[in-house]
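1. Quick one, fold the following:
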Amino acid sequence: MSGFQTNNKVISWLDERLPIFSMMQHSAIEYPTPRNLNYWWNFGSLAAFVLVVMLLTGIFLVMNYSSHTSLAFDSVERIMRDVNYGWLIRYLHMNGASMFFILVYIHMFRNLYYGSYKAPREVLWWVGIIIYLAMMATGFLGYVLPWGQMSFWGATVITNLFSAFPVVGQSIVTLLWGGFSVDNPTLNRFFSLHYLLPFVIVGLVVVHVWALHTVRSNNPLGVEMKGEADSIPFHPYYTIKDLFGIGLFLMFFLAFVFWAPNFFGEPDNYIPANPMVTPPHIVPEWYYLPFYAILRSFTMDLWIIPAKLQGVVAMFAAILILFFLPWLDTSKVRSAKFRPIYRQFFWLFLVDCLVLGYVGGKPAEEPLVTIGQLGTAYYFAHFLIIMPLLGKLEKPKPLPASISAAVLKEKA
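-> Take a look at the predicted model:
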């Protein structure tokens, strides 16, 4: 660790006993970073920024929220109408969830494109997937808290999925509900976990950054740094780049907050929860729609395996398969910049995910059911068939000798 030097005797005295400033100097200022990172590398820091926004707005919302089925909906309305700037805090939090997922999805697809999951970054990738799973759980739990129609029925449908598992399924559902139906114990459980999980995510982000600083950042070329010529200090070069990215992102984020705050929401959630009236079309939040389409694509029982169980297993497998990606991709070259065939399949996979998202948001009717089934088949084929075969059969373009050699060649 680099020595931290200052003329301030108080800071120097403190740093000798608790080296906070030395750690910051090493991790946030002098930290050697590849000199060729582009703006696709901004989305990790942007996601961290939104996480802070979500934490702060969530803490303020909790001060005025009542986690009781007879009070929850009205307490949210009170926040919107009577609490000073309550509407702003709630819209920041509500739209912040969508922004968080947009940034993380871009971050994940960037990793897929540039091969940032490959050795020695497997654990870094795993921690990122665990963060994503925690985000999905937190987002679902938070969606239930306003206790509108879509909140109630979304909770009912999603928790009922666990009943598909033999033997233990119904016990899991009863545990989640806190009884034999979605009611006040369910809301209290979800509220407690929704408040807890963001702090778990913060801890996971710290581990994620720790792992990143251990193995260093990947870069668009996918070649490792080979000396000082390949790197530059994180500050001021990338702090300025990140601040610029935050400025642009805030314009995008606040445009939704002020001019289209309900763009990502469902109108039915402004109706108080009513167990006696089922909405005509129950859909989860947009960031779950591709997995919802995978769930619904299984429509026929297979021997003794019900279609519902097949769908639930496939939905979870669609996420868990990402843990095995470092080994499913058998190519020794990281970046798609040097893999022309893989690059085409990458864009096809991205289109497939968008199609699944569209299908998941529509009623389960033809031809969308068939399209969803084809999309699901391709989703798993991309990881289990295409990526392993491409790694063996594709002939990549030659890699540059180093980052600095490629950068100087581009400038020339």
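
2. From here on, just use CA atoms for contacts and neighbour counts.
-> Noted.

3. Which helix runs longest in the protein?
-> helix 184-215 (DSSP state H).

4. quick one: buried residues of it?
-> For helix 184-215, the buried set under the neighbour-count rule, 16 or more other Cα atoms under 10 Å, comprises 184-191, 194-195, 197-198, 201-202, 204-205, 207-209, 211-212.

5. So which elements touch whichever helix or strand comes after it?
-> Using DSSP states H and E, the helix or strand that directly follows helix 184-215 along the chain is strand 231-233. Secondary-structure packing of strand 231-233 (3 or more Cα pairs under 8 Å, 6 or more residues apart in numbering; DSSP states H and E): strand 32-34.

6. Which strands or helices does the strand it packs on pack on?
-> Counting by 3+ Cα pairs under 8 Å, 6+ apart, strand 32-34 packs on strand 231-233.

7. packing partners for the following helix or strand past the strand it packs on?
-> Scanning forward in sequence from strand 231-233 by DSSP H and E, the next helix or strand is helix 234-259. For helix 234-259, the packing partners by 3+ Cα pairs under 8 Å, 6+ apart come out as helix 43-62, helix 86-114.

8. next up, for comparison:
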Amino acid sequence: MLTGIWLTMSYEPSAEGAFASVEYIMRDVEYGWLLLYMHSTGASAFFVVVYLHMFRAMLYGSYRKPRELVWLIGMAIYLALMAEGFMGYVLPWGQMSYWGAQVIVSLFGAIPVVGDALVEWIRGDFLISGITLNRFFSLHVIALPLVLVMLVFLHIVALHEVGSNNPDGIEIKKNKDANGIPRDGIPFHPYYTVHDIFGVAVFLFVFCTVIFFFPEMGGYFLEHANFEEANGLKTPAHIAPVWYFTPFYAMLRAVTSPFLGLDAKFWGLVVMGGAIAILFVLPWLDRSKVKSIRYKGWISKVMLVIFVISFVALGYLGAIASTPGRTVAAQIFTLLYFVYFLGMPFYTRMEKTKPVPERVTS
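-> Below is the predicted model of the structure:
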């Protein structure tokens, strides 16, 4: 957010000047290159942390009762982050920014009856133009950050109300001493502060390494096509979103056949939206007697591994050009992604679980 404020001072949100202003920041603004790389790398690092945070919650059952609201607000934060990332992705006004926006926004045109009007409303024009860029700039810089700050505040308040989960999935508030303090609870300082300082130090080391040595990350953080100014008359050979959207983009491309009189684009949009929406109902899909993966049966462990492999594979497939073989692979991994969630009410209820200890283990 801080780097974004400084970048905004020199950025021009217009179709004529956006690309040139980014080049100006890189070449003529003092330490502009550092601010730009910190901002782009920070966006990717943010999503890495968010995905790891979500995976940890799925691993230890942090979405289960009584933390359903914490999970739902967290998912709202994830949605807002996706919107923030997409709006920011368009701002450099390079080839990939322009055509990526063209592809994603045009998807809404597949919605029956209201699709075309919705696309025009989002763009603010009959095509992706300076009006769209200015609109996305406003949302990226003002509206969505305010929404994120509000949601993060609510997330922390909700978490404070029910307390943090632990790898054992045990509610420590059920076991208190004579003073009403949980026996397995520890003070935030110095235990969590020292623990977090170490994690932050490792994160900053990796973060700085990427900034100074691999800011483009082979085209995954900064796409090579974006070093060329947007041209509506020249389509890139391969259009792909930034890496943190590629799993869902692969699901979109995996749908190739029309159904019930509606084209494949519409059903691809349904699948992509469903892949995100199903995460919201995760607390009610898991019917296991235990929360943590430590005490769940082997089926849950195998299914979680399959889910992770599917998500990573879809991320890779969404970042590369589509071929018939890769489309089939994306269809298989998309099916496995949904099997993990839709089968959860059954395999979590049927499997044999391990006994959960009454106290948190070491």
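
9. where does the TM-score land?
-> Remark: TM-score between the superposed chains equals 0.95 [TM-score structural alignment, normalised by the length of the second structure]; 350 aligned residues with a Cα RMSD of 0.9 Å.

10. picking up where we left off before, quick check: angle from the longest helix of the first structure to helix 43-62?
-> On the basis of axes from the mean of the first three to the mean of the last three Cα atoms, to 10 degrees, helix 184-215 of the first structure is oriented at 150 degrees to helix 43-62.

11. In a markdown table, list the helices and strands packed on helix 234-259 of the first structure along with distance to residue 404 of the first structure and mean neighbour count.
-> Formatted as a markdown table, these follow (distance: least, Cα to Cα, whole Å; neighbours: other Cα atoms under 10 Å):
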| stretch | distance to residue 404 of the first structure | mean neighbour count |
| --- | --- | --- |
| helix 43-62 | 24 | 17 |
| helix 86-114 | 18 | 20 |
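
12. out of those helices, nearest to residue 33 of the first structure?
-> Evaluated over these, closeness to residue 33 of the first structure peaks at helix 43-62, with 14.2 Å, by Cα to Cα.

13. Mean per-residue distance, the next helix-or-strand element following that closest one versus the second structure.
-> Downstream of helix 43-62 of the first structure, the next assigned helix or strand under DSSP H and E is helix 72-81. On superposition with the second structure, the mean distance recorded for helix 72-81 of the first structure (mean Cα distance after the TM-score superposition for the first structure) is 0.6 Å.

14. Residue range in the second structure corresponding to helix 72-81 of the first structure, please.
-> Alignment of helix 72-81 of the first structure against the second structure: residues 18-27, by TM-score structural alignment.

15. which residues touch that stretch?
-> Stretch 18-27 of the second structure is contacted from outside by 7, 10-12, 32-33, 36, 91-94, 229-230, using Cα atoms under 8 Å, 6 or more residues apart in numbering.

16. ditto for stretch 102-115 of the second structure
-> With contact meaning Cα under 8 Å, 6+ apart, stretch 102-115 of the second structure is reached by 116, 117, 118, 119, 122, 123, 127, 128, 263, 265, 266, 269.

17. Check those for burial and list the buried ones.
-> Using 16+ other Cα under 10 Å, the buried ones in the contacts of stretch 102-115 of the second structure are 116, 118, 119, 122, 123, 128, 265, 266, 269.

18. what do we get in the second structure for residue 283 of the first structure?
-> Aligning on TM-score structural alignment places residue 283 of the first structure opposite residue 240 in the second structure.

19. Three-state assignment for that match, please.
-> Secondary structure, DSSP: H, G, I helix; E, B strand; the rest coil: residue 240 of the second structure is coil.

20. Neighbours of the residue mapped onto residue 266 of the first structure from the second structure, how many?
-> With TM-score structural alignment as the criterion, residue 266 of the first structure lines up with residue 223 in the second structure. Around residue 223 of the second structure sit 20 other residues, with neighbours defined as other Cα atoms under 10 Å.
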